[in-house]
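Q: fold the following and give me the result.
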Amino acid sequence: MLARMAEIVYPPACPACARALAEPLGLCAACWRELTFLERPWCARLGIPFPVEMGEGVLSAEAIANPPPYDRARAAVAYEGAARVLVHKLKYGDRMDLAAVLARMMLRAGREILADADLLVPVPLHRGRLWRRRFNQAAALSAALSRASGVPADPLLLRRVKPTRTQVGLTRPQRASNLSGSLLVPKPLRPRVAGRRVVLVDDVLTTGATADACARALRRAGAARIDVLAFARVVPEA
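A: Okay, here's the model as predicted:
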């Protein structure tokens, strides 16, 4: 009854452009067409799409030149157009309801890595930034993914123990330097990670510096496998 009353007062609308919708938790046709879903063929390690079929298990030049400290990364869509708007509204617009919308797309993209995963771990925020933003978008996504997949989420396992500059506008080396020593799994919590297959959850993959730093912290804590699942990723130009 309460849900129905809410729909009358606040009719369903596209979260990206605010056009009216017949059903909640969806996108309008125009915004849906703006999404570039990332599909095979792709780099087996980074999930970056290839323009043509390259064969099973082929790695991209980036994965060969700079092997990441995690096993696989997957993202649902390219970080552009409506996807960028959705991420911005979730992250800065207090639209926590969008987590369920984005998680549905992530579930499809991450099917293979979620199939035998033991644990979902969101990329953490430092407590100062969390206080200012009021919630962690990666934790909201991991909670929604947990409900949809049945894989448990642990939002307090990985900690950001020192504040860092925003990563926006930094080069890859600058991002890595900015994050150095900022992430860890506290010693008392390491048994929760040891020998487990962990999926690191975030909203966007850009240079991969944050995912790299988180993966190294999880590896030091004894994780057996580390995969990364994001809603969107920056796709290098061909």
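Q: going forward, measure contacts and count neighbours with C-alpha atoms only.
A: Will do.
Q: measure how far the helix or strand that contains Arg4 is from the centre of its chain, please.
A: Using DSSP states H and E, Arg4 sits within helix 2-9. Here the centre of helix 2-9 is set off from its chain's centre by 31 Å, with Cα atoms, centre = their mean, to the nearest Å.
Q: another one to check against the first:
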Amino acid sequence: MGAEQGAVRGSARGAVRGEAPIRALLHDLAALVWPTCCVACGAPDRDCCAACLAEVRAPVDLLRRELPGPSHGPVAWAAGPYEGPVRSMLVALKHGGRTGFARDLGRRLGAPIAAALELASGGPPPVVVTVPSRPGRVRERGFRHVEVLVDAALRGLRAERPGSRVRRMRALRTLRGRSSQVGLTADERRRNAELVAVRSRLAAALRGREVVLVDDVITTGATVAAARRALERAGARVLAVAALCEVRRSTHPNV
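A: Presented below is the predicted three-dimensional model:
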């Protein structure tokens, strides 16, 4: 029996080792039929080349940021700046429907989410709440991109922490009149960002609950600050904000 089990384990390890070259071969065959190039650097034959993918998968150096509002309020953690291959992959996912990038971007987002979860009091597990997209944007894309990233992040965290009971809750919605933040001044962003509220049917579930608030990109901080206030008005305690990227100035049109 022991020899048989060892043979099975050995076969499994061999199969895993064999997956990488098989996957590479399939990519090569696909590139012959559907030519593609790296979304970040333009290198041929891959959606994201090995060098750019390695940068996305590199260990995360968290960026800490104070949010607008009271000095004692929660802080924001970002997995890095809004630049390079991470930016290119996020734009491709968000505006090009390239959801295949969600796994690697989500794993990267897992680092700031994990940092926020460290602040939990030890009571009921916190819930992860995403900053909502406008309904029109969701219809255009066919998916809620921040939720896709968060789900990938939580899958990664559960693999690292078996037994984790942290879940995502779609607790926020945008209000009528909310427009895109792209191209707005800081004051306009702040006024526009206030058009967010807690879904009434979930208000009771949020009361007294610890929350990690998540967005894809933090620019001025107005959007996450408004979302935080909406959650706190419902009685939730926002531990921290987690984001994939942050940008100090709104210099990128596709944020």
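Q: Glu140 of the second structure pairs with which position in the first structure?
A: In the first structure, Glu140 of the second structure lines up with Arg132, judged by TM-score structural alignment.
Q: my reading is that that match is in a helix; is that accurate?
A: Yes - looking at Arg132 of the first structure with DSSP: H, G, I helix; E, B strand; the rest coil, it is inside a helix.
Q: quick one: the strands in the first structure?
A: Along the first structure, the segments classed as strands by DSSP state E run 72-78, 119-122, 159-160, 183-184, 197-205, 225-233.
Q: which of those sits closest to Tyr92 of the first structure?
A: strand 197-205 (12.2 Å; Cα to Cα).
Q: the second structure: matching residues for the closest one?
A: Counting by TM-score structural alignment, strand 197-205 of the first structure corresponds to residues 210-218.
Q: and that stretch against the first structure, how far off on average?
A: On superposition with the first structure, the mean distance recorded for stretch 210-218 of the second structure (mean Cα distance after the TM-score superposition for the first structure) is 1.0 Å.
Q: how far off centre is that stretch?
A: On Cα atoms, centre = their mean, the centre of stretch 210-218 of the second structure falls 8 Å from that of its chain.
Q: could you do stretch 26-36 of the second structure as well?
A: With Cα atoms, centre = their mean, you get 28 Å for stretch 26-36 of the second structure.
Q: which parts of that stretch are buried?
A: Neighbour counts over stretch 26-36 of the second structure (16 or more other Cα atoms under 10 Å) mark Ala31, Thr36 as buried.
Q: go on, stretch 173-181 of the first structure?
A: For stretch 173-181 of the first structure, the neighbour count (16+ other Cα under 10 Å) marks Arg175, Ala176, Asn178, Leu179 as buried.
Q: save those as CSV, and put in distance to Pro188 of the first structure too.
A: Output for those, formatted as CSV (distance: Cα to Cα, whole Å):
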residue, distance to Pro188 of the first structure
Arg175, 28
Ala176, 26
Asn178, 26
Leu179, 22
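Q: ok, so of the residues you listed, who is nearest Asp154 of the first structure?
A: Closest approach between these and Asp154 of the first structure, by Cα to Cα: Leu179, at 21.3 Å.
Q: trace that closest one over to the second structure, please.
A: Residue pairing (TM-score structural alignment): Leu179 of the first structure is matched to Ala193 of the second structure.
Q: my guess is that match contacts Gly221, does it?
A: No - in this structure Ala193 of the second structure lies outside contact range of Gly221 using Cα atoms under 8 Å: 9.6 Å.
Q: now Leu130 of the first structure: closest residue in space that isn't a chain neighbour?
A: In this structure, Leu130 of the first structure finds its nearest non-sequential neighbour in Asn136, 6.4 Å apart by Cα to Cα, 6 or more residues apart in numbering.
Q: show me what contacts the one you found?
A: Neighbour list for Asn136 of the first structure: Lys91, Pro124, Leu125, Leu130 [criterion: Cα atoms under 8 Å, 6 or more residues apart in numbering].
Q: related to what we said a few turns ago, next, count neighbours for the match of Glu140 of the second structure.
A: 8 (other Cα atoms under 10 Å).
Q: for the residue nearest the centre of the second structure, give me its contacts.
A: For the second structure, the residue nearest the mean C-alpha position is Leu149 (3.9 Å; Cα atoms, centre = their mean). Contact analysis of Leu149 of the second structure by Cα under 8 Å, 6+ apart lists Ala102, Arg103, Leu105, Gly106, Leu109.
Q: switch to 7 Å and redo it
A: Ala102, Leu105, Gly106 (Cα atoms under 7 Å, 6 or more residues apart in numbering).
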